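Asker: Fold the following.
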Amino acid sequence: MPSGPGPAVGPVDPAGPERSRQPGAAPAGAALPVPRERDPDDGELTAWLTGRVTDYARAARAASTWKAYDADLRHFRAWCAAQPGTPVAVPASALTVAGYLAALADAGYKPSTIRRRLAALSVAHQLAKAPVNPAASVEVATVWDGIRRVHGVRPERKAALETTLLTRVLAALDEPDGTGAEPAGPAAALAAVRDRALLLVGFAGCLRRSELVGLDVADVEVTADGLVLSVRSSKTDQQAAGALVGVAYGSYRPTCPVRSWQAWTAAARVEDGPAFRGINRHGQVGAGRLHTSSVARIVQRRARAAGLDPADFAGHSLRSGFATAAARAGASDRAIMRQGRWRSASSLDSYVRAGRLFDRDNPSSQVGL
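Answerer: Model prediction:
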């Protein structure tokens, strides 16, 4: 299964693109490489062009997806090796895959994890050119339906960090150490400035974690109306068409995402490169961008400092918090979908439902109690 770096690229045909060129980066009008020597393992393509085919095929999914699929396949192979009779993992029989799903369900794995592992097995058999894909069999589909009926498919959601809670978290940043747990000092003070900007931009922009840490300074433009964020790619934009997101000025300085962003860039003295970066214990700003997992750690650390249970929150709490708060404030579904770049109302519904439980048309307030 494809995973990790691509295969080594062989000598480049003089008529072809440069060796270092990335997928999709060939200049306009560049000629395709002409196969002059045949790879002994491939009767049609040179080794270089075969490698490029692999590179583009790998680009069809995110690197994190391939990494997860690879881990899932290793888990399945290990499970097969531990079974009586040692069933073959790839190509596997429908009964083997169905048994694997049943074992996962009985072991307490979440339906979402089981669904992803089933997808990984399906892709593995497609890439192996198996004559029959057991993941698509009637037997496996029936067992999967049974697992969903018995164990349910409702995902475990973290709490939404809606406006009231976010304001409470931001107020705790004004405490002497800014964290409630760390010693005061230049590093803690600078981290508080960064975290305020990260929380507010992530919340008001309704950004996913990957979108938030993926921002560069050049992607954030300060205008008279507010910030214009250039989101280059996202979970629902795998082809990187990009999108612009507007973040308006806040009514109050401590909770204004625009002023918080300006304060962070001024304090960190960052003019280009990653927008949000790590800070060492000496108060020095790093050159690399934060990891997606850093968003969750920042949210949880700041929630703890505000007296909230950090286990209730995660990086996604900013995005869900904005959707909940916007719905509660009466924003239309269309407006919320545009800000969060949701493709369908059904995807948005689980986010805004909590914010509209007690709308004026709630019938429980109209029955005379």
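Asker: rest of the way, CA atoms for contacts and neighbours
Answerer: Noted.
Asker: does the residue nearest to the spatial centre of the chain count as helix, strand or coil?
Answerer: The residue lying closest to the centre of the chain (CA atoms, centre = their mean) is Ser210, at 4.9 Å. Secondary structure, DSSP: H, G, I helix; E, B strand; the rest coil: Ser210 is helix.
Asker: how about stretch 127-147: buried residues?
Answerer: 133-135, 140, 143-144, 147 (16 or more other CA atoms under 10 Å).
Asker: what about the helices in the stretch 251-369 of the chain?
Answerer: Assigned by DSSP state H, counting those that start in this stretch, the stretch 251-369 of the chain shows helices spanning 257-268, 292-305, 317-328, 333-340, 345-352.
Asker: which residues make contact with the third one from outside it?
Answerer: Pointing back at helix 317-328 there. Defining contact as CA atoms under 8 Å, 6 or more residues apart in numbering, one finds that helix 317-328 is touched by 158-163, 199, 202-204, 206-208, 333, 336, 340, 351-356, 359.
Asker: Got a quick ChimeraX command for the buried subset of the residues you listed?
Answerer: Command for ChimeraX, covering only those of those found buried under the criterion 16+ other CA under 10 Å:
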select :159,160,161,162,163,199,202,203,204,206,207,208,333,336,340,351,352,355,356
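Asker: To check against the first, give me the structure of this:
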Amino acid sequence: MSTEVEVFDAELADDSVAVRPPAAAPGPRYLVTQHTMLGPGELPPLADARPAWTDDDFRLSAEDMAELGEPDLADNTIKNRDSTVRAFEAWCAAQKPPRLAHPCTTATYTSYGLHLIRRGKAGEFVPDSVGQYMSRIWNWQPVDYRPDPTRFKGRLRVWKKEWVKAGGEVERAAAVTIEYNVRIIAKIDESTNIGKRDAFLAALAYSNLHRESELADQLVKRVRVHDTGLWVHTATSKTDQTGKGSGRFIEDRPDLQLVRRARAWFGVLHELGADGPDDPLFRALTPGGKLVQYPSERKRGKKMRPGSLNERLQLLAERAGVPYIDGKKVSSHSWRAGPNTDLIEAGVSLAERNKAGRWADGSHTADTVYDRRHGVGTRDPLKKVPLYGGPANAAVAAARAEGEDHLPSGPAGTAGSPS
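Answerer: You can find the predicted model right below:
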């Protein structure tokens, strides 16, 4: 008989403790968000599922990179943005400890905005300027790291209300209405090439409510001259960056003589060999009336700078003795505000003015910003209320008196007195 004993390692367990079965293998994990929509029997996408991208899907060609390296903003916009960004970077570097400017945190963005507001309250800036500065900084930040501007904008709104209550007023350009534009054009010597250009510039700017950038970018082929007026196509504008374009017919009128002046300027362009369909409509001229020759590498090519057209229009107003109108300085925007103000006085609807001035559909800017009447204006709704004591009042009083004569007498001899 064998005496060997088999020994096992074991642990006594309480009968009341249930023995857990081995854990099952984890099942698939699904990705479900508030936007998930599933059809009958359809399963959500797996949480770890990824598109089958390869390294090539993330690569751009050298040609692509070169094209993306080209600026996609107007020169003036880039200049303003870079100036604002440099000021922000300098402020961040001067903090103790220094702050990161790009990408910046919401705290850094808000702190800088409050810093500008404090400087504005001291008289250095106006609220709208601070808003523009902070908008440029926000747009400069990487898309995925842009700060939350909510708190800054809240403080900016509060300051703007306080600023307005304290007498603050946004400086806006004067309105070159028709009487001022005719006066300005009358002072131009239209016997010269420069004069022919300037007269047409002032007439067209008013007639089509042009922005200076639209005038600077206009091409010869987009202006067609007819005996009765001009057809003008504006390819791009501030509210149309996609290039959809907007065209309208502008009827000629004796005070502006748009057709005659257009033909005179087109004749000059033809003589100078600058009337090709893709040539700029307005060209810089030497004092002798010849074309200014630009370097071949110039970004704008043959086109004048928008700022140059603004300076030219301001010079024309100064020569006519109206550099200021109603205490407001004349600028290129005056040729946009002026016709809009005239159209309002003539009873033209907002929808028609939005179309003529290429404002966005439904915009009220033409009413709230570009209505700049001279002096006290001429539109007072109270004028529609009849004068008390006038003919209408006398007729009503007579009718009432006649009616009372036919009423029975009340107590104390008062006709029709209520009890």
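Asker: what's the TM-score for these two chains?
Answerer: TM-score for the superposed chains, counting by TM-score structural alignment, normalised by the length of the first structure: 0.74, backed by 311 aligned residues with a CA RMSD of 3.1 Å.
Asker: for the helices of the stretch 251-369 of the first structure, which one sits closest to Val90 of the first structure?
Answerer: When the helices of the stretch 251-369 of the first structure are compared for distance to Val90 of the first structure using CA to CA, the nearest one is helix 292-305, at 32.9 Å.
Asker: what's that closest one in contact with?
Answerer: With contact meaning CA under 8 Å, 6+ apart, helix 292-305 of the first structure is reached by 169-170, 172-173, 179-181, 195, 199, 209-210, 213, 309-311, 313-316.
Asker: what does stretch 253-267 of the second structure give?
Answerer: Here stretch 253-267 of the second structure has contacts from 182, 193, 196-197, 199-200, 203-204, 225-230, 252, 275, using CA under 8 Å, 6+ apart.
Asker: in it, what counts as buried?
Answerer: Across stretch 253-267 of the second structure, burial judged by 16+ other CA under 10 Å covers 256, 258-262, 264-267.
Asker: In CSV: the helices of the stretch 251-369 of the first structure, plus distance to Glu44 of the first structure.
Answerer: Formatted as CSV, the helices of the stretch 251-369 of the first structure follow (distance: least, CA to CA, whole Å):
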stretch, distance to Glu44 of the first structure
helix 257-268, 53
helix 292-305, 41
helix 317-328, 49
helix 333-340, 46
helix 345-352, 44
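Asker: most packed of the ones you listed?
Answerer: Mean neighbour count (mean count of other CA atoms under 10 Å) peaks for helix 317-328 among the helices of the stretch 251-369 of the first structure, with a mean of 25.
Asker: mean deviation of that helix from the second structure?
Answerer: Mean deviation of helix 317-328 of the first structure relative to the second structure after superposition (mean CA distance after the TM-score superposition for the first structure): 1.0 Å.
Asker: who wins for proximity to Gln239 of the first structure among the helices of the stretch 251-369 of the first structure?
Answerer: Within the helices of the stretch 251-369 of the first structure, the stretch nearest Gln239 of the first structure is helix 333-340; the backing value is 17.4 Å (CA to CA).
Asker: Spatially, what comes nearest to Glu214 of the second structure if we skip its sequence neighbours?
Answerer: Ser237 (6.3 Å; CA to CA, 6 or more residues apart in numbering).
Asker: And for Val247 of the first structure?
Answerer: Per CA to CA, 6+ apart, closest to Val247 of the first structure is Leu227, 5.0 Å.
Asker: The aligned residue in the second structure for the one you found: what secondary structure?
Answerer: Aligned counterpart of Leu227 of the first structure in the second structure: Leu230 (TM-score structural alignment). Of the three states, Leu230 of the second structure takes strand according to three-state DSSP.
Asker: okay, now Leu230 of the second structure: neighbour count?
Answerer: Neighbour count for Leu230 of the second structure, taken as other CA atoms under 10 Å: 20.
Asker: same deal with Ala346 of the second structure?
Answerer: Neighbours of Ala346 of the second structure using other CA under 10 Å come to 9.
Asker: which residue lines up with it in the first structure?
Answerer: In the first structure, Ala346 of the second structure lands on Ala329 (TM-score structural alignment).
Asker: cool, Arg312 of the second structure as well?
Answerer: Superposed on the first structure with TM-score structural alignment, Arg312 of the second structure falls opposite Ile298.
Asker: separation between that match and Ala136 of the first structure?
Answerer: Distance, Ile298 of the first structure to Ala136 of the first structure, using CA to CA, to the nearest Å: 41 Å.
Asker: Also Val352 of the first structure?
Answerer: Distance, Val352 of the first structure to Ala136 of the first structure, by CA to CA: 34 Å.
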